[in-house]
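Colleague: Predicted model and sequence follow; I will ask about them next.
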Amino acid sequence: MCGRLELRMLENLLLSMPWGDVLGKLNHLTGSCARHDSGDREGGGVLCGQAKLFDTPGILHPYHFTTRLTREEQKLVHMSKELTPRTYRIKPGHSVHIGGLMRLDVEECSVSSIYLTVWASLLLPLHMGKKENAPKMRQDHFGQQLQPPIGETRINDLGKWVRNEFRVVGESWQESSTDIAVAGLGWIAVCLKGEVSLGVWTYSGIDVVSRKSLTSAKARIFEEAGFSMSRIVSQAGRRLNKEKQKSKRKQVEDKGIRLAQFH
């Protein structure tokens, strides 16, 4: 077992290490889903061989998405595997959706484009498009291609859709300066050399905060406009196509019946 001296050494080590190194060591210990750089870290842990570390779920809070989602919806949000960055190069007047739970609008900006890197469960579908089309996206795709919520009837259960405003200043194109984090969902890292105003939409009562970026990692291949590739998007697309085909067949049949009655 670890003695008091070893625990004190661990405490002093964590307090003295740079934040990035702390993340690396803790990820090594806990098998955490997130990693702070693009490569795996080598070397031993900071605890002795007989130590055990238990990572508990914590307490449920009303400002956390977990308290509002069903069990099936929680499975989509839960980060069960190592996180992989999904990066957009995005211009002002465009938006990024994370499922039907969050939307980030790039509003006024001192540069022509910025980098946004999404850190969230890979099961969550993303969408990037023009801000002016965002209301139609909410009407047509929330609960379908953009899940959670699962099903259109669940949208109203989650609460009122509200806007939060943030202003971000960055000094480098290589390192993200600020994370916009949504409790129980994940975060979007913002990278630019300049200033940008962001509108962040989510459900009323869910905590949205800005903080100094935890990591500067970006994806090697950037995401494109439209829906990200995911099982949810594919299934919803097939379902909508079937519904459209069924509707067209019914229209043709109804038209045939009317013509027959006319003659």
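Modeller: Arrived safely, thanks for sending.
Colleague: Please count neighbours and contacts with C-alpha atoms only from this point.
Modeller: Noted.
Colleague: all helices for the stretch 151-263 of the chain, in order.
Modeller: 231-262 (DSSP state H, counting those that start in this stretch).
Colleague: Next, count neighbours for residue 238.
Modeller: Counted with other C-alpha atoms under 10 Å, residues neighbouring residue 238 total 11.
Colleague: I'd like the distance between it and residue 144.
Modeller: Distance, residue 238 to residue 144, using C-alpha to C-alpha, to the nearest Å: 11 Å.
Colleague: Equivalent analysis for residue 200, please.
Modeller: As judged by C-alpha to C-alpha, residue 200 and residue 144 stand 21 Å apart.
Colleague: Disregarding residues adjacent in the polypeptide, which is nearest to the residue nearest in space to the middle of the chain?
Modeller: Geometric centre of the chain, nearest residue: residue 120, 4.0 Å, by C-alpha atoms, centre = their mean. Using C-alpha to C-alpha, 6 or more residues apart in numbering and skipping residues adjacent in sequence, the residue nearest residue 120 is residue 186, 4.7 Å away.
Colleague: my read: the one you found touches residue 117, true?
Modeller: No - assessed by C-alpha atoms under 8 Å, residue 186 is found out of contact with residue 117, at 10.9 Å.
Colleague: Name the helix or strand for residue 24, please.
Modeller: helix 19-30 (DSSP states H and E).
Colleague: any idea how far the helix or strand following that helix is from the chain center?
Modeller: Going down the chain from helix 19-30, the next helix or strand is helix 71-77, by DSSP H and E. A distance of 13 Å separates the centroid of the chain from that of helix 71-77, by C-alpha atoms, centre = their mean, to the nearest Å.
Colleague: Tell me the buried residues in helix 71-77?
Modeller: 73-74, 76-77 (16 or more other C-alpha atoms under 10 Å).
Colleague: same for the following helix or strand past that helix, what does it pack against?
Modeller: Per DSSP H and E, the first helix or strand lying C-terminal to helix 71-77 is strand 86-90. Counting contacts by 3 or more C-alpha pairs under 8 Å, 6 or more residues apart in numbering; DSSP states H and E, strand 86-90 packs against strand 114-120.
Colleague: ok, structure two:
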Amino acid sequence: HATPRKRLITCGLRFEAGKSLLFGALGRIDFLEGPAVLANWFCSNGVKVHYRKTEGVEDYIYEKAGTQFLYPPTDFDEDFDKRWEWDEDEVLIRGDTWREAVCDVGIAGLGWMSFTVDGEIKIRVVRPQNIRIYKRPPLLPYEAVYGVARYSGTRWHNNYKARYSSVEKRIQHNRLQHGHRDQEGPFPDFEQTRLRKWRGFIQ
């Protein structure tokens, strides 16, 4: 179910120390230290993404794995914590701009996150043993201009996309005009305004 069958889904969030993003029950990214950042997650619609405190996260995963709140896996197994051996790695991320993401960090076959950072942060990536993680230049570096989504505990809501479809089209158009990494020049005024807004939101 982690293999995309439809268009990939994504949402932005304010990611801060002491929080974790769960890709179902089979992978997670913990924010260990550093200033709050803008992050966007990307995955298949067959992966339930959950955002919560890192404290107690392992107990939460064991309790909810295989339910409608946390999948894959799709079936609960009482031996879930014994079936899997886990690997974890710490990753250091440095950036100096709110204009674009500095990197993607992902779990092979499950999903990835892009990070828009002004400073230095440390994260921890936890996944089943022998599953590869990667750090690469961002595939979609300008997702931060879409804003952050509100998470209700079970669903993600991005009112910006719902309410401003005309601005959405303008952003798409200006990405083609200004968004290529090999081009230089200022962002459109409305994108600059949104970036200032999110920078203030982070601080």
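Modeller: Received it, and whenever you're ready, just let me know what you need. Remember, it's a predicted structure, so these values are computed and weren't measured experimentally.
Colleague: Give me the TM-score for this pair.
Modeller: Once superposed, the chains reach a TM-score of 0.68 (TM-score structural alignment, normalised by the length of the second structure), with 152 aligned residues with a C-alpha RMSD of 1.9 Å.
Colleague: what's the counterpart of the residue nearest to the centre of the first structure in the second structure?
Modeller: When the second structure is aligned by TM-score structural alignment, residue 120 of the first structure is paired with residue 43.
Colleague: now swap in residue 166 of the first structure and tell me
Modeller: Matched to the second structure by TM-score structural alignment, residue 166 of the first structure sits across from residue 91.
Colleague: what's the neighbour count on that match?
Modeller: Residue 91 of the second structure has 16 neighbours, counted by other C-alpha under 10 Å.
Colleague: Check the gap between it and residue 114 of the second structure for me.
Modeller: Counting by C-alpha to C-alpha - residue 91 of the second structure and residue 114 of the second structure are separated by 13 Å.
Colleague: so where do the strands sit in the second structure?
Modeller: Assigned by DSSP state E, the strands in the second structure fall at 9-15, 19-23, 28-33, 37-43, 49-53, 86-96, 103-107, 111-116, 118-128, 133-136, 150-151, 156-157.
Colleague: any chance of these in CSV, plus distance to residue 165 of the second structure?
Modeller: As requested, the strands of the second structure are exported to CSV (distance: least, C-alpha to C-alpha, whole Å):
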stretch, distance to residue 165 of the second structure
strand 9-15, 16
strand 19-23, 28
strand 28-33, 31
strand 37-43, 19
strand 49-53, 25
strand 86-96, 30
strand 103-107, 26
strand 111-116, 23
strand 118-128, 29
strand 133-136, 30
strand 150-151, 18
strand 156-157, 15
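Colleague: Quick one: closest of those to residue 169 of the second structure.
Modeller: strand 9-15 (17.2 Å; C-alpha to C-alpha).
Colleague: follow-up on the earlier one: pull the contacting residues for the residue nearest to the centre of the first structure.
Modeller: Residue 120 of the first structure makes contact with 77, 79, 83, 185-187, according to C-alpha atoms under 8 Å, 6 or more residues apart in numbering.
Colleague: now, which of those residues sits nearest residue 109 of the first structure?
Modeller: Using C-alpha to C-alpha, these come closest to residue 109 of the first structure at residue 187, 20.2 Å.
Colleague: residues contacting the aligned partner of the closest one in the second structure?
Modeller: Under the alignment (TM-score structural alignment), residue 187 of the first structure pairs with residue 112 in the second structure. Applying C-alpha under 8 Å, 6+ apart to residue 112 of the second structure gives the contacts 41-43, 104-106.
Colleague: Return the member of those nearest to residue 198 of the second structure.
Modeller: Taking C-alpha to C-alpha as the measure, residue 198 of the second structure lies nearest residue 41 of the contacts of residue 112 of the second structure, at 16.9 Å.
Colleague: Which residue, other than its chain neighbours, is closest to that closest one?
Modeller: Distance criterion C-alpha to C-alpha, 6+ apart; nearest residue to residue 41 of the second structure, sequence neighbours excluded, is residue 113 at 4.4 Å.
Colleague: Tell me how many other residues surround the one you found.
Modeller: Using other C-alpha under 10 Å, residue 113 of the second structure is surrounded by 22 other residues.
Colleague: ditto for residue 5 of the second structure
Modeller: By other C-alpha under 10 Å, the residues close to residue 5 of the second structure number 10.
Colleague: Over to residue 153 of the second structure?
Modeller: By other C-alpha under 10 Å, the residues close to residue 153 of the second structure number 11.
Colleague: With residue 129 of the second structure instead?
Modeller: Residue 129 of the second structure is flanked by 11 other residues according to other C-alpha under 10 Å.
Colleague: Name the nearest residue to the aligned residue in the first structure for it, sequence neighbours excluded.
Modeller: Using TM-score structural alignment as the criterion, the counterpart of residue 129 of the second structure in the first structure is residue 204. Among residues not flanking residue 204 of the first structure along the chain, residue 160 sits closest, at 5.3 Å (C-alpha to C-alpha, 6+ apart).
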